[in-house]
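Chemist: Provided below for reference: sequence and predicted model.
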Amino acid sequence: MAKALASVAILSLSAPALAGTGTAAAPAAPATVNARDAAPPELRLWVDARAGTGQPVHWVAEGGVYEYPSGRKLFGMIGFDSSRVFWPAKAGDPVIHLTRKTFTYTDPVTGEVLREYNGKPVSPIAYPYQMITYRLENGEIMADVEQGTGKAVQMIKARDGVRYRQLGRDTVAFTASIFLDFPLPSGARYDAWENYDFFIHRTGTVDEPHQMSWQRFGALPAWAGGGKAIYHLVSWRVESEAEFPARTLEWARTSMPMWLKPPADVAEVRRLQQDAAGEGWAK
C-alpha cells in the first residue's frame, strides 16, 4: 500500500517538475458545458415537464367531443402520448423531442371504446412519430414539428411561440395556440384551431405537478358524419404504464402497444418516414 501511495505522489508531482525545467505546461482542457444546464430556465422547465429528463414519460388524457354549435356531447375520448428528449451536444442548439401519440373515441354514456359507429369502423387518431425541435427565440419557445411519411413528410414551422407566464409563486403556465391548414395524404385538407394550456406546478405543492387542458375546433372524421365539433381533453403526466387509467391501459396494450414507447432515436424516425402513408396521421 505504501508503494502505491508513493507512486501516486510521484505522478502528481511530475507536471510541476517538468515546468521547472523550462518546458511549458499543457493547458487545462476546457470545461464541458452541459446543454441542459446551460439552457435558459424557462426552456429547461418546459422541456423537462413535457418530455422528461432521460427516461420516457407519458401524458394521459380524457375528455369529450361536442357538436357545434348545439353543445351536445357526441363522444368521449381517451388517449396518451409517450415521449423522450435529446439535448444537443452544443449549448444553444435545438432540443429534440421524440413522441408518439394516439387517441380514440368512446361511447358518450358508457365510456366503452368505439370500434364502429353507425355501421362504419372507427379509426383512432394515431401518430407513429412526431419529431419536435425546441429553441428560444425573442423570449418565446419555438416548436417546429416534423411528421408524415413518404411524399407526405412535412415540417410544420412554428409561426408563434409557446408563451409562458408565472401564476403566483408555484405555477408556470405555458400556452400554445395553433392554427393548422395543410394537405393530408388522402388529398383532403386538415384545417383546425387547437389550444394547449400546460400548468407546471412546483414539486410538492400539488399531487400532480404536470397538467394540461387542450381544446380543438375542427371537422369531425368522415365516419362520424362530418361537420364541425369542439374537442376538449384534460391531460396529466405519468412516469410509467402502472399509472395509466385502467381503461386507457387496456386499450393501449390490446390495440396500440407500439405507442407505449416513444421512438428510440432520430434513426427510427427516418425509418418510419419511409413507410407508406397510412390512416391516422392527422385526422
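Modeler: On my side now, so go ahead. Quick caveat, the model's predicted, so the values are computed rather than measured. Numbering: from 1, shown residues only.

Chemist: Please count neighbours and contacts with C-alpha atoms only from this point.
Modeler: Will do.

Chemist: so how far is Gln130 from Arg84?
Modeler: Distance from Arg84 to Gln130, counting by CA to CA, to the nearest Å: 11 Å.

Chemist: Compare the two (neighbour count), which wins?
Modeler: The neighbour count for Arg84 versus Gln130, taken as other CA atoms under 10 Å, is higher for Arg84 (25 against 20).

Chemist: got a list of what the more buried one touches?
Modeler: 51-57, 97-99, 262-263 (CA atoms under 8 Å, 6 or more residues apart in numbering).

Chemist: Turn the residues you listed into TSV, including neighbour count.
Modeler: Putting the contacts of Arg84 into TSV (neighbours: other CA atoms under 10 Å) gives the following:
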residue	neighbour count
Ala51	23
Gly52	20
Thr53	16
Gly54	12
Gln55	11
Pro56	21
Val57	24
His97	25
Leu98	25
Thr99	26
Pro262	24
Pro263	24
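
Chemist: now for the residues you listed, which pair is the farthest apart?
Modeler: Greatest spatial distance among the contacts of Arg84 (CA to CA): Thr53 and Pro263, at 15.4 Å.

Chemist: Can you show me the helices along the protein?
Modeler: When assigned using DSSP state H, the helices of the chain occupy the ranges 2-20, 35-38, 41-51, 246-255, 266-272.

Chemist: Show residues contacting the last one.
Modeler: The one in question is helix 266-272. Contacts for helix 266-272 (CA under 8 Å, 6+ apart): 98, 128-129, 131, 149, 263.

Chemist: Quick check: strands, which of the residues you listed are part of them?
Modeler: Secondary structure defined by DSSP state E assigns 98, 128-129, 131 of the contacts of helix 266-272 to strands.

Chemist: most neighbours, which of the residues you listed?
Modeler: If you count neighbours using other CA under 10 Å, the busiest of these is Tyr129, which has 27 neighbours.

Chemist: what's the distance between Arg165 and Arg84?
Modeler: Applying CA to CA to Arg165 and Arg84 gives a distance of 25 Å.

Chemist: likewise Thr53?
Modeler: 8 Å.

Chemist: who's in contact with His210?
Modeler: His210 neighbours (CA under 8 Å, 6+ apart): 49, 198-201, 236-237.

Chemist: Which one of those residues is nearest to Gly92?
Modeler: Distances from Gly92 to the contacts of His210, taken by CA to CA, are shortest for Ala49, at 18.9 Å.

Chemist: Can you name the residues that contact the closest one?
Modeler: For Ala49, the residues meeting the contact criterion (CA under 8 Å, 6+ apart) are 200, 210.

Chemist: One more to weigh against that first structure:
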Amino acid sequence: MNRLISLMRAAVLALAAMASPTLAGGFTPDLFERWIDARVGTGEPVYWYSIGTVRAYPSGELLFTMEGYDAARMHRPDPAQPLAHQYNRKIYVFRDPDSGEILREYEGQPVEPIAYPYQFITYELIGDEVETFVEQGAGAAVRRIGPGRDIHARMLGDTTVYTAPVYLDFPIPGTEMRYQAFENYDFFVQPEGAVDEPHQLSWVRYGPAPNWAGGQDVIMHMITWRIDDFTGIPADLRNYIETDAPLWRTPPESLDEIRALQAAD
C-alpha cells in the first residue's frame, strides 16, 4: 500500500511538472512571446478595458465605481532579441455608485481621472525571468522604476497565468511623506478559440485614495479584458475620451513622442 501511494504521488508530481514551468521565473521563450503578444499586441493599438470598484478599508463600503482602459502599442527594437517596448497611456474615471454618472466634483472638490499621458515599459527575457523597467512622469518628476523581475508565468491547465505584483514606496517631493501602495495584476491568457474574451486580467490595489476623495486607504479592484479597436470601447466612455481627453484615444506612436512628453513641464 505504501508503495502504491508513493507511485501515485510520483505520478502527480510528474504531471504537475509537465503542466507548469518549474524555473524560478517560470518563463520560457515561448511564454515570453505569448506574454508580449497578449499584453501589447503585435504593433497595432490594443485596449485593456476595465470596470471595477473603490471601497473603504476596512469597512468595505462602496465609495465609487471605476471605468477606463490602458491603451498599448508594441515595438521590437530588434526582432531577433527577446526584448520588447510597450508604449501606453491609461485613463480611469470615477463614477457615482448610484447614478453611474462620471464624477466631475465630489464634496466641493474637482474630480480628476487617474490619467497617465504615457508610460514606457521594457520587457527583456533573461534566463527564465523577465526584467522590466517603467518610465513615467515629466520634467523633474520623471521616474524610472526598475529593474524588476517580479512577473511570474505559470500554467493553469491550458490557461497561461502571468502574475505581476507591484510594490510602490517612494518619497513625495517637497514633503517628508512617502507614497506607498500595493498592486497585483493577474493576467489570464486563454487558448485561441476557447472563450469569447481570451485576454483577461484581475487587478487589485491597496493604498491611498486620491486627495479629492480624502486620501484614506482604499481597496480598488477591477476586472479587465482586451479590446483590439477603440470603437469597441463602450459608447459613454468613448464619448468622454473624445470630448474631454482626446490624447488618450490612442497610445503613443513612438519613443520620440514619449521623450517629448517627458520633457514637458
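Modeler: The structure has been received and is ready for your questions. What you are looking at is a predicted structure, and each value in this text was computed from that prediction instead of being measured.

Chemist: Now do the shared contacts for Arg84 and Gln130 of the first structure.
Modeler: Jointly contacting Arg84 of the first structure and Gln130 under the rule CA under 8 Å, 6+ apart are 98-99.

Chemist: picking up where we left off before, could you export the ones in strands among the contacts of helix 266-272 of the first structure as CSV, including distance to Glu243 of the first structure?
Modeler: As requested, those are exported to CSV (distance: CA to CA, whole Å):
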residue, distance to Glu243 of the first structure
Leu98, 21
Pro128, 22
Tyr129, 22
Met131, 25
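
Chemist: Aligned against the first structure, show me the partner of Pro234 of the second structure.
Modeler: By TM-score structural alignment, Pro234 of the second structure lines up with Pro245 in the first structure.

Chemist: Spatially, what comes nearest to that match if we skip its sequence neighbours?
Modeler: Nearest non-adjacent residue to Pro245 of the first structure, counting by CA to CA, 6 or more residues apart in numbering: Val60, 8.0 Å away.

Chemist: How much space separates the counterpart of the one you found in the second structure from Asn2 of the second structure?
Modeler: Alignment note: Val60 of the first structure maps to Tyr49 in the second structure; criterion TM-score structural alignment. Distance of Tyr49 of the second structure to Asn2 of the second structure, computed by CA to CA: 52 Å.

Chemist: With neighbour numbers in mind, choose between those two.
Modeler: A count of neighbours by other CA under 10 Å puts Tyr49 above the other of Tyr49 of the second structure and Asn2, at 25 against 7.

Chemist: Quick check, that one in contact with Ile227.
Modeler: Yes. Assessed by CA atoms under 8 Å, Tyr49 of the second structure is found in contact with Ile227 at 6.7 Å.

Chemist: what is in contact with these two at once?
Modeler: The contact lists of Tyr49 of the second structure and Ile227 share Ile233, where a contact means CA under 8 Å, 6+ apart.

Chemist: Now do the same contact list for the counterpart of Tyr105 of the first structure in the second structure.
Modeler: Residue pairing (TM-score structural alignment): Tyr105 of the first structure is matched to Phe94 of the second structure. Counting by CA under 8 Å, 6+ apart, Phe94 of the second structure makes contact with 64-67, 102-103, 113.

Chemist: Give me the distance between the nearest residue to Phe94 of the second structure once chain neighbours are set aside and Glu192 of the second structure.
Modeler: Leaving aside its sequence neighbours, Phe94 of the second structure sits nearest to Met66 (CA to CA, 6+ apart; 4.7 Å). Separation of Met66 of the second structure from Glu192 of the second structure (CA to CA): 29 Å.

Chemist: Neighbour count: these two, which is higher?
Modeler: Taking other CA under 10 Å, Met66 of the second structure and Glu192 do not tie; Met66 has more neighbours (22 against 10).

Chemist: Against Ala246 of the first structure, how distant is the residue mapped onto the more buried one from the first structure?
Modeler: Alignment note (TM-score structural alignment): Met66 of the second structure maps to Met77 of the first structure. Met77 of the first structure is 14 Å from Ala246 of the first structure, where distance means CA to CA.

Chemist: what range in the first structure does stretch 188-198 of the second structure sit on?
Modeler: So stretch 188-198 of the second structure is aligned with residues 199-209, judged by TM-score structural alignment.

Chemist: Not counting the matching stretch itself, show me its contacts.
Modeler: Here stretch 199-209 of the first structure makes contact (CA under 8 Å, 6+ apart) with 49, 170-174, 210-212, 236-237.

Chemist: Can I get the buried part of those residues as one ChimeraX selection?
Modeler: Of the contacts of stretch 199-209 of the first structure, the buried ones go into a single ChimeraX selection, burial set by 16 or more other CA atoms under 10 Å:
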select :49,171,172,173,174,210,211,212,236,237
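
Chemist: Could I get the contacts of stretch 199-209 of the first structure in a markdown table, plus columns for distance to Asp275 of the first structure?
Modeler: As requested, the contacts of stretch 199-209 of the first structure are exported to a markdown table (distance: CA to CA, whole Å):
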| residue | distance to Asp275 of the first structure |
| --- | --- |
| Ala49 | 31 |
| Asp170 | 44 |
| Thr171 | 41 |
| Val172 | 39 |
| Ala173 | 37 |
| Phe174 | 34 |
| His210 | 34 |
| Gln211 | 34 |
| Met212 | 32 |
| Trp236 | 31 |
| Arg237 | 30 |
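
Chemist: From the contacts of stretch 199-209 of the first structure, pick the one nearest Arg135 of the first structure.
Modeler: Proximity of the contacts of stretch 199-209 of the first structure to Arg135 of the first structure (CA to CA) peaks at Phe174, which lies at 14.6 Å.

Chemist: Dump the contacts of Phe94 of the second structure to a markdown table, plus distance to Thr28 of the second structure.
Modeler: Listed next are the contacts of Phe94 of the second structure as a markdown table, based on distance: CA to CA, whole Å:
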| residue | distance to Thr28 of the second structure |
| --- | --- |
| Phe64 | 40 |
| Thr65 | 38 |
| Met66 | 35 |
| Glu67 | 34 |
| Ile102 | 43 |
| Leu103 | 44 |
| Pro113 | 37 |
